[in-house]
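Participant: give me the fold of what follows.
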Amino acid sequence: MDAAAMMAFLAESFPQVAGDFAVDAVTADGVRVRLVTADRHLRPGGTVSGPAMFALADVAAYLAILSRIGPVPLAVTTNCSIDFMRKPASGVDLICDCRVLKLGRQLAVVDAMIRSEGLDAPVARAGLTYAIPPVREPVAP
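Facilitator: Sure thing, here's the model as predicted:
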């Protein structure tokens, strides 16, 4: 799937998050996804919340896998470990560079590095594992 197809898929299958994220690029290793930050993503103190960063990592991982296997809505997160390393810059979007490390028949392992737009130092890093549903042949009537 390319960036336009992923955005169309999100709009159709997950409209609840489609407006918060944008696919900036599909790369040889994965994807680059942007969290378009808004007031609803902030926690007290004006910084982007941990749950918003987790959502960015999770959506980016999902899209990185879909960029390889196509639109499979039932691929699901089975594990995530996230490290919050520093406070994100205020007033800018967050960018997640997500790499597919292993893509098997049943599981995919992904690395997600989150940065504040325009800065090099990462604000968070996540490792995620996704379960890929088996392809089922239609049952004859």
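Participant: hey, let's count contacts and neighbours off CA atoms from now on
Facilitator: Fine.
Participant: for the chain, which segments count as helices?
Facilitator: Here the chain has its helices, by DSSP state H, at 3-13, 15-18, 50-69.
Participant: closest one to residue 29 among the ones you listed?
Facilitator: Of all the helices of the chain, helix 50-69 sits nearest to residue 29, with 8.3 Å by C-alpha to C-alpha.
Participant: show me what counts as buried in the closest one.
Facilitator: 50, 52-54, 56-67 (16 or more other C-alpha atoms under 10 Å).
Participant: try stretch 18-32
Facilitator: 18, 20-23, 26, 30-32.
Participant: which other residues reach it?
Facilitator: Residues from elsewhere that reach stretch 18-32 (C-alpha atoms under 8 Å, 6 or more residues apart in numbering): 2-4, 6-7, 10-11, 33-37, 56, 60, 63-65, 67, 95-101.
Participant: same question, stretch 106-114
Facilitator: Residues from elsewhere that reach stretch 106-114, judged by C-alpha under 8 Å, 6+ apart: 53, 57, 60-61, 65, 94-103, 122-134.
Participant: please generate a structure for the following sequence too, so the two can be compared:
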Amino acid sequence: MGLTMDADALNAFLAREFQQIAGEFIVDTADDEVLVARLKVNQSHLRPGGTVSGPSMFALADLAIYTAILSRIGPVALAVTTNASIDFMRKPEAGCDLLAQCRILKLGRVLAVGEALIFSDGQDQPVARCSMTYSIPQNRPNSGG
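Facilitator: Here you go, the predicted structure:
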């Protein structure tokens, strides 16, 4: 299945439907294989010890996989996370944005499964790995506008 939304369309959707995260998360790129989303790390994402918090990394993974699914099915705001697993592997660098490289592993009629590797910008080794399952609404009543 090809893309129905590119990075620009996904960012416009996020700005419209999720104003509470405006400016924090950006979809850098989206193609048929990989979506890359960015968390613009600031002081509010840090925890004691000078590292990015786990909840901030989880939010990035959730947004990356969500937008990767939407890139294929269109602007369905009511697609929701039904399962999540995250492995924290390394301490992210506090002064760097985080990037999530996401792949969709399965896209069915009612369920989608994706995986995201999270990196500190400019680093080769991932700091976290996350897999998530999403429920896709049957009727898709909210197409985002």
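Participant: superposed, what's their TM-score?
Facilitator: The TM-score (TM-score structural alignment, normalised by the length of structure 1) is 0.94; 137 aligned residues with a C-alpha RMSD of 1.1 Å.
Participant: ok so, going back, of the contacts of stretch 18-32 of structure 1, select the buried ones using a ChimeraX command.
Facilitator: Buried members of the contacts of stretch 18-32 of structure 1, defined by 16+ other C-alpha under 10 Å, are picked up in ChimeraX with:
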select :2,3,6,7,10,33,34,35,37,56,60,63,64,65,67,95,96,97,98,99,100
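Participant: show me where structure 2 has strands.
Facilitator: With DSSP state E as the criterion, structure 2 has strands at 25-30, 35-39, 46-47, 51-52, 80-88, 98-107, 111-120, 128-135.
Participant: ok, and the closest non-adjacent residue to the residue sitting nearest the centre point of structure 2?
Facilitator: With distances taken as C-alpha atoms, centre = their mean, structure 2 has residue 64 as the residue nearest its mean C-alpha position (1.3 Å). Nearest-residue entry for residue 64 of structure 2: residue 37, 5.4 Å, with adjacent residues in sequence omitted and distances by C-alpha to C-alpha, 6 or more residues apart in numbering.
Participant: counterpart of the one you found over in structure 1?
Facilitator: Mapped onto structure 1 by TM-score structural alignment, residue 37 of structure 2 lines up with residue 33.
Participant: and stretch 8-27 of structure 2, end to end?
Facilitator: Terminal residues of stretch 8-27 of structure 2 are spaced 8 Å apart (C-alpha to C-alpha, to the nearest Å).
Participant: quick revisit: distance to residue 89 of structure 1 added to the helices of structure 1, as JSON lines?
Facilitator: Rendered in JSON lines, the data for the helices of structure 1 read as follows (distance: least, C-alpha to C-alpha, whole Å):
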{"stretch": "helix 3-13", "distance to residue 89 of structure 1": "26"}
{"stretch": "helix 15-18", "distance to residue 89 of structure 1": "22"}
{"stretch": "helix 50-69", "distance to residue 89 of structure 1": "13"}
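Participant: what's the match for the residue nearest to the centre of structure 2 in structure 1?
Facilitator: In structure 1, the residue matched to residue 64 of structure 2 (TM-score structural alignment) is residue 60.
Participant: residues near residue 85 of structure 2, how many?
Facilitator: 11 (other C-alpha atoms under 10 Å).
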